[in-house]
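Q: Sharing a sequence plus its predicted fold:
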Amino acid sequence: MKKKDLIEQLVSEIETGKVKTLGIYGHGASGKSTFAQELYQALDSTKVNLLETDPYITSKRHLVVPKQAPDQKVTACLPVAHELASLQRDILALQAGMDVLTIDEPWKTSEVLSGAKPILIVEGMSVGFLPKELFDKTICFYTDAETELERRLARDTTVRKRDASIILDTHKERRDQYNRYYKATESQADILVDQSGNKFQVKTTNNII
């Protein structure tokens, strides 16, 4: 299945009311944000909200130490790095028809998401740690270590203005913590997409495609 085929299937399921809340997640630089944006662009913007979860990743990660790796900094691959209660509150508010003011970030200002819109796409690493009953369907993305590093360098040095040396120095830690803490969330997704080598392969579908 190609990317455009998956997008077309999701658009059909959303427009027919089969899917009203969609969760898209995966480790950093796995391709989830790009896919979420492409799906959002394929839908009627007057009917759909896109809630990005990066702002719910706490800036206080330096206060926590991974038990199995005390010499490492905490990355977003650990549940403790996410403000999950606040994120779940905002998802439930949108589902109940209430407006939500998103959290601003250096690369994106806050905006009001309208509770009047019936469709909600929630995108970001945090989705992997949320109760799956919040969503009608979930999609998880992953990629190999080399592709992740290539994408992270391209994105974080331009969009997020981060130093390339820091990205290189922390890459192994991020990948180690992904394998230890985050990889297990992949088996919970309805659809699993492998973008290793910048390809697009639907690896696991739980018999729904």
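A: That came through, no problem. Numbers count the residues shown, from 1 in each chain.

Q: contacts, neighbours, all on C-alpha from now
A: OK.

Q: how near is residue 55 to residue 102?
A: 8 Å (Cα to Cα, to the nearest Å).

Q: mind listing the helices for the chain?
A: Using DSSP state H, the helices of the chain run over 3-15, 32-41, 84-95, 145-156, 164-177.

Q: need those in TSV with mean neighbour count and distance to residue 189, can you?
A: Putting these into TSV (neighbours: other Cα atoms under 10 Å; distance: least, Cα to Cα, whole Å) gives the following:
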stretch	mean neighbour count	distance to residue 189
helix 3-15	15	15
helix 32-41	17	13
helix 84-95	16	18
helix 145-156	17	20
helix 164-177	15	19
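
Q: nearest to residue 205, of those?
A: Closest approach to residue 205 among these is made by helix 3-15 (11.2 Å; Cα to Cα).

Q: angle of the closest one against helix 32-41?
A: For helix 3-15 against helix 32-41, the angle by axes from the mean of the first three to the mean of the last three Cα atoms, to 10 degrees is 60 degrees.

Q: Tell me the helices and strands packed up against helix 3-15.
A: Judged by 3 or more Cα pairs under 8 Å, 6 or more residues apart in numbering; DSSP states H and E, helix 3-15 is in contact with helix 32-41.

Q: Comparison target below:
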Amino acid sequence: MEKEIFLNSLYQEMDKGNLQTLGIYGHGGSGKSVLAQELWTLIGKNRANLLETDVYVLDGSVRDLVAPRSFLDQKVTACMPLAHELGSLERDIKALQAGLDILTIERDWQQSKRLSGEKPILIVEGMSVAFLPSALFDVRICLYTDEATSLARRLTRDVAHRNRSQDFVKAMEKERRDQYRAYYEAYQAQADILINQSQNQFVIERNTYFSD
């Protein structure tokens, strides 16, 4: 299934009311943010909320208190559940599903904004989605890619928008890849739809929600 056909299929399901809460997750640089933005634009920002979960990742001062068991010389990355404020995220998802407004968390790189509970569709995007109960979502989509592609995307994003050096991004990519394979990759099996975007392709490897 080509990407445009896939997006239109999701749109039709959302438009008919069959899909109200979508979860989109994957490792950093997998293309999940782009897919979420495309869906949000397609369904209409007046009809859907986009809840980005990066703001629910705990900052370094908290994560520095622990170390990954298999990588004692590395910092904890977002590949591990303990790096996420999952209780607050689940609360906010349930509030929006119940028709209540929420204010998103403010970070140095992102201002707080109000999401309206009146909008019928909710797209939740970010690594945190993998660690949440599947019952929160009508469908969960997981994306992944090869190391070279994710590094190129990280360099484009983090250097330009988060004021990080190329050397820092490259070093962190190795740590993230190590921990992704050890802790996060297994969560791909939980997705209803699994998409491989290696080398900037779009290949649906598993689709248990609807057929091609």
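A: Looks like it arrived, so ask away. None of these values were measured; they are calculated from a predicted model.

Q: Would you mind reporting the TM-score between them?
A: Overlay of the two chains. TM-score (TM-score structural alignment, normalised by the length of structure 1): 0.97; 209 aligned residues with a Cα RMSD of 1.0 Å.

Q: picking up where we left off before, take the helices of structure 1 and write them to TSV, including distance to residue 139 of structure 1.
A: As requested, the helices of structure 1 are exported to TSV (distance: least, Cα to Cα, whole Å):
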stretch	distance to residue 139 of structure 1
helix 3-15	11
helix 32-41	9
helix 84-95	17
helix 145-156	18
helix 164-177	20
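
Q: Out of these, the one nearest residue 191 of structure 1 is which?
A: The nearest among these, by Cα to Cα, is helix 3-15 at 9.9 Å.

Q: That closest one vs structure 2, average offset?
A: Compared with structure 2 after fitting, helix 3-15 of structure 1 deviates on average by 0.6 Å (mean Cα distance after the TM-score superposition for structure 1).

Q: Now do that helix: which range of structure 2 does it align onto?
A: Mapped onto structure 2 using TM-score structural alignment, helix 3-15 of structure 1 covers residues 3-15.

Q: Quick one: neighbours of residue 62 of structure 1, just the number.
A: Other residues lying near residue 62 of structure 1 total 12 when counted by other Cα atoms under 10 Å.

Q: Please apply the same query to residue 164 of structure 2.
A: When neighbours are defined as other Cα under 10 Å, residue 164 of structure 2 has 13 of them.

Q: and it, what pairs with it in structure 1?
A: So, by TM-score structural alignment, residue 164 of structure 2 is matched to residue 162.

Q: next one: residue 73 of structure 2
A: Aligned counterpart of residue 73 of structure 2 in structure 1: residue 71 (TM-score structural alignment).

Q: Next, count neighbours for the closest residue in space to that match that isn't next to it in sequence.
A: Nearest non-adjacent residue to residue 71 of structure 1, counting by Cα to Cα, 6 or more residues apart in numbering: residue 65, 7.8 Å away. Residues lying near residue 65 of structure 1 (other Cα under 10 Å) number 14.

Q: who touches residue 65 of structure 1 in this structure?
A: Neighbour list for residue 65 of structure 1: 71, 72, 73, 74 [criterion: Cα atoms under 8 Å, 6 or more residues apart in numbering].

Q: do residue 31 of structure 2 as well
A: Residues in contact with residue 31 of structure 2, defined by Cα under 8 Å, 6+ apart, are 143, 144, 197.

Q: same check, this time on residue 174 of structure 2
A: Counting by Cα under 8 Å, 6+ apart, residue 174 of structure 2 has no contacts.

Q: Strands of structure 2, start to end?
A: With DSSP state E as the criterion, structure 2 has strands at 21-26, 48-52, 102-103, 114-115, 121-125, 139-144, 193-196, 203-207.

Q: And the residue nearest to residue 33 of structure 1 when sequence neighbours are not counted, how far from residue 167 of structure 1?
A: Closest residue to residue 33 of structure 1 apart from its sequence neighbours, by Cα to Cα, 6+ apart: residue 123 at 6.7 Å. Separation of residue 123 of structure 1 from residue 167 of structure 1 (Cα to Cα) stands at 22 Å.

Q: One more: residue 153 of structure 1?
A: Per Cα to Cα, residue 153 of structure 1 is found 7 Å from residue 167 of structure 1.

Q: Repeat that for residue 45 of structure 1.
A: To residue 167 of structure 1, residue 45 of structure 1 is 34 Å away according to Cα to Cα.

Q: What lines up with residue 92 of structure 1 in structure 2?
A: Using TM-score structural alignment, the partner of residue 92 of structure 1 in structure 2 is residue 94.

Q: quick one, what contacts that match?
A: Contacts of residue 94 of structure 2 (Cα under 8 Å, 6+ apart): residue 136.

Q: Over to residue 139 of structure 1?
A: In this structure, residue 139 of structure 1 makes contact with 22, 23, 24, 25, 189, 190, 191, 192, 193, judged by Cα under 8 Å, 6+ apart.

Q: count of neighbours near the residue mapped onto residue 137 of structure 2 from structure 1?
A: By TM-score structural alignment, residue 137 of structure 2 lines up with residue 135 in structure 1. Using other Cα under 10 Å, residue 135 of structure 1 has 19 other residues around it.

Q: And the residue lying closest to residue 135 of structure 1 once chain neighbours are set aside, how close does it get to residue 99 of structure 1?
A: Leaving aside its chain neighbours, residue 135 of structure 1 sits nearest to residue 21 (5.1 Å; criterion: Cα to Cα, 6+ apart). Here the criterion is Cα to Cα. By it, residue 21 of structure 1 lies 16 Å from residue 99 of structure 1.
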